[in-house]
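Participant: attaching a predicted model along with its sequence, questions to come.
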Amino acid sequence: MKEAENIFLNLINQHKGIIHKISKMYMKDAEEQRDLFQEIVLQLWKAYPTFKGNSKFTTWMYRVCLNTALIYFKKDNRKVDKAPLDENIDIMDVNENEGKEEKLAYLYTAVQELNAIEKALIFLFLENQSHRDIAENLGISEVNARVKLNRTKEKLQFIIKKNGYEF
């Protein structure tokens, strides 16, 4: 048991950035982010015995983290936005060096206006997941993942413009 625990803790420590990003995307308040972070780690630990190594650890981790965040989000009766969406506008580049922290803050603020599934789509996109991997993680077809992602990027761009974050 001790060896499995050490392996788990090393993997979590190595990939804790994933958990932090999901927590920031789904919760506005720092305390809520910490609570979600802890809930995700707890669920990862509970699910760890089911990880058989048939996929990469991070692929399995994404699925558990996103499912936990979605359940946590729904359990707290958080508002889910269902606004109509358009296509074909690309998301801003948050990797530029100049003003990176400010741009990330704008992005996380804008992401708060997305519904839970849209947040998962954007998170996986920002993690450089392929459309196929996004589809697999969310349990949808690859075509559906591509369409939903394009619509979500358009919606996010609209939110960014609406809030005056255009840059």
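Facilitator: Okay, I see it.

Participant: from now on I want contacts and neighbour counts done on CA atoms only, so please keep to that.
Facilitator: Noted.

Participant: pick out the residue closest to the middle of the protein.
Facilitator: The chain has residue 123 as the residue nearest its centroid, 3.5 Å off, counting by CA atoms, centre = their mean.

Participant: can you pull out the helices in the chain?
Facilitator: Taking DSSP state H, the helices of the chain run over residues 2-14, 16-26, 30-47, 57-75, 100-111, 116-126, 131-138, 142-162.

Participant: residues contacting the residue nearest to the centre of the chain?
Facilitator: Remark: with contacts taken as CA atoms under 8 Å, 6 or more residues apart in numbering, residue 123 is in contact with 21, 22, 25.

Participant: which one of the residues you listed is nearest residue 112?
Facilitator: residue 25 (6.4 Å; CA to CA).

Participant: which residue is the nearest non-sequential neighbour of residue 136?
Facilitator: Leaving aside its sequence neighbours, residue 136 sits nearest to residue 142 (CA to CA, 6 or more residues apart in numbering; 7.9 Å).

Participant: that neighbour: what's it in contact with?
Facilitator: 131, 132, 134, 135, 136.

Participant: if any of those residues are buried, put those into a PyMOL selection.
Facilitator: Here is the PyMOL selection string for the buried members of those, based on 16 or more other CA atoms under 10 Å:
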select buried, resi 131+134+135
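
Participant: in a markdown table: the contacts of residue 142, plus distance to residue 105.
Facilitator: Converted to a markdown table, these look like this (distance: CA to CA, whole Å):
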| residue | distance to residue 105 |
| --- | --- |
| 131 | 26 |
| 132 | 28 |
| 134 | 24 |
| 135 | 27 |
| 136 | 29 |
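
Participant: picking up where we left off before, how near is the residue nearest to residue 136 to residue 131?
Facilitator: Using CA to CA, to the nearest Å, residue 142 is found at 6 Å from residue 131.

Participant: A further structure is provided below for comparison with the first:
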Amino acid sequence: MYKQEAEKQFEKQISEHKLLLHKVCRIYAYTDADRQDLFQDIVIQLWKAYPKFKGDAKFSTWLYRVAINTAISGLRKKKDFITSYKPSDLPLHLTEDASSQIEEEKSQQLYKAIEQLSQVEKAIVMLYLEDRSYEEMEAILGISQGTLRVKMNRIKDKLRQLTKTIDYGT
């Protein structure tokens, strides 16, 4: 009986936080197939760790920690993961709304720049874009708030430089 209740609760939590998981997959995997594989790996690790979740932190904080650690450890195991899978350049489609096309191009440029960051830097950026507080980031990543602030400033500078130098023609 307890196992069925735990499974239902787990499924409910995963369903409620599916977008967070997809964001982690988007940051750490570059093809649809790799994102699906990473999503499955994360869910498996979450299920394995679920009995140990005590509720000391918010579920989303715990989920982020497990998801990011799974993504990073998967990259360490598969060193060629980053270098062998590059995102394909999407063809530009003309739309009636030019501003949405510009926003999409900016978004693609940002993701292309984020791909060039280290795993830890990617995690910090993802949490920052999620409007997570430095306190929550500290709980998720295990990095002090002061260090996170310094790293975030450096990452912003790095992203500014990277988005200036990205060439879509290559």
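Facilitator: Arrived safely. As the structure is a computational prediction, the values presented were derived from the model and not from experiment.

Participant: TM-score for the pair, please.
Facilitator: The TM-score (TM-score structural alignment, normalised by the length of structure 1) is 0.82; 149 aligned residues with a CA RMSD of 1.9 Å.

Participant: gap between the residue nearest to the centre of structure 1 and residue 159 of structure 1?
Facilitator: 16 Å.

Participant: check residue 135 of structure 1 too.
Facilitator: Residue 135 of structure 1 sits at a distance of 24 Å from residue 159 of structure 1 (criterion: CA to CA).

Participant: ok, now residue 42 of structure 1?
Facilitator: 33 Å.

Participant: in a markdown table, list the contacts of residue 123 of structure 1 along with neighbour count and distance to residue 154 of structure 1.
Facilitator: As requested, the contacts of residue 123 of structure 1 are exported to a markdown table (neighbours: other CA atoms under 10 Å; distance: CA to CA, whole Å):
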| residue | neighbour count | distance to residue 154 of structure 1 |
| --- | --- | --- |
| 21 | 16 | 21 |
| 22 | 23 | 20 |
| 25 | 24 | 17 |
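
Participant: now these as JSON lines including distance to residue 47 of structure 1?
Facilitator: Shown next, in JSON lines, are the contacts of residue 123 of structure 1 (distance: CA to CA, whole Å):
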{"residue": "21", "distance to residue 47 of structure 1": "20"}
{"residue": "22", "distance to residue 47 of structure 1": "18"}
{"residue": "25", "distance to residue 47 of structure 1": "22"}
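
Participant: so which of those residues hold up in structure 2?
Facilitator: Compared against structure 2 with both residues aligned by TM-score structural alignment, their matches' CA atoms under 8 Å, those retain 21, 22, 25.

Participant: wait, which of those residues is closest to residue 100 of structure 1?
Facilitator: Ranked by distance to residue 100 of structure 1 (CA to CA), those are led by residue 21 at 15.1 Å.

Participant: tell me how far the counterpart of residue 16 of structure 1 in structure 2 lies from residue 30 of structure 2.
Facilitator: Residue correspondence to structure 2 (TM-score structural alignment): residue 16 of structure 1 is matched to residue 18. Residue 18 of structure 2 sits 18 Å away from residue 30 of structure 2, going by CA to CA.

Participant: the two: which is more packed in?
Facilitator: residue 30 (20 against 13; other CA atoms under 10 Å).

Participant: next, count neighbours for residue 68 of structure 1.
Facilitator: Summarising burial for residue 68 of structure 1: neighbours were counted as other CA under 10 Å, giving 21.

Participant: ugh, wrong one, I meant residue 144 of structure 1
Facilitator: Using other CA under 10 Å, the number of residues around residue 144 of structure 1 comes to 13.

Participant: go on, residue 14 of structure 1?
Facilitator: 10.

Participant: gap between the equivalent of residue 56 of structure 1 over in structure 2 and residue 64 of structure 2?
Facilitator: Residue-level alignment of residue 56 of structure 1 against structure 2, with TM-score structural alignment as criterion, gives residue 58. For residue 58 of structure 2, the distance to residue 64 of structure 2 (CA to CA) stands at 10 Å.

Participant: which one's more surrounded, these two?
Facilitator: Relative neighbour count places residue 64 above the other of residue 58 of structure 2 and residue 64, with 23 against 12, counting by other CA under 10 Å.

Participant: correct me, but residue 137 of structure 1 touches residue 61?
Facilitator: No. The pair residue 137 of structure 1 and residue 61 fails to qualify as a contact (CA atoms under 8 Å) at a distance of 9.8 Å.

Participant: which residues are in contact with each of the two?
Facilitator: Counting by CA under 8 Å, 6+ apart, residue 137 of structure 1 and residue 61 have no common neighbour.

Participant: residue in structure 1 paired with residue 151 of structure 2?
Facilitator: Using TM-score structural alignment, residue 151 of structure 2 lines up with residue 148 in structure 1.

Participant: what of residue 109 of structure 2?
Facilitator: With TM-score structural alignment as the criterion, residue 109 of structure 2 matches residue 106.

Participant: roughly how far apart are the closest residue to its match other than its chain neighbours and residue 114 of structure 1?
Facilitator: For residue 106 of structure 1, ignoring the flanking residues on the chain, the nearest one in space by CA to CA, 6+ apart is residue 165 at 6.6 Å. Note on residue 165 of structure 1: its distance to residue 114 of structure 1, by CA to CA, is 16 Å.
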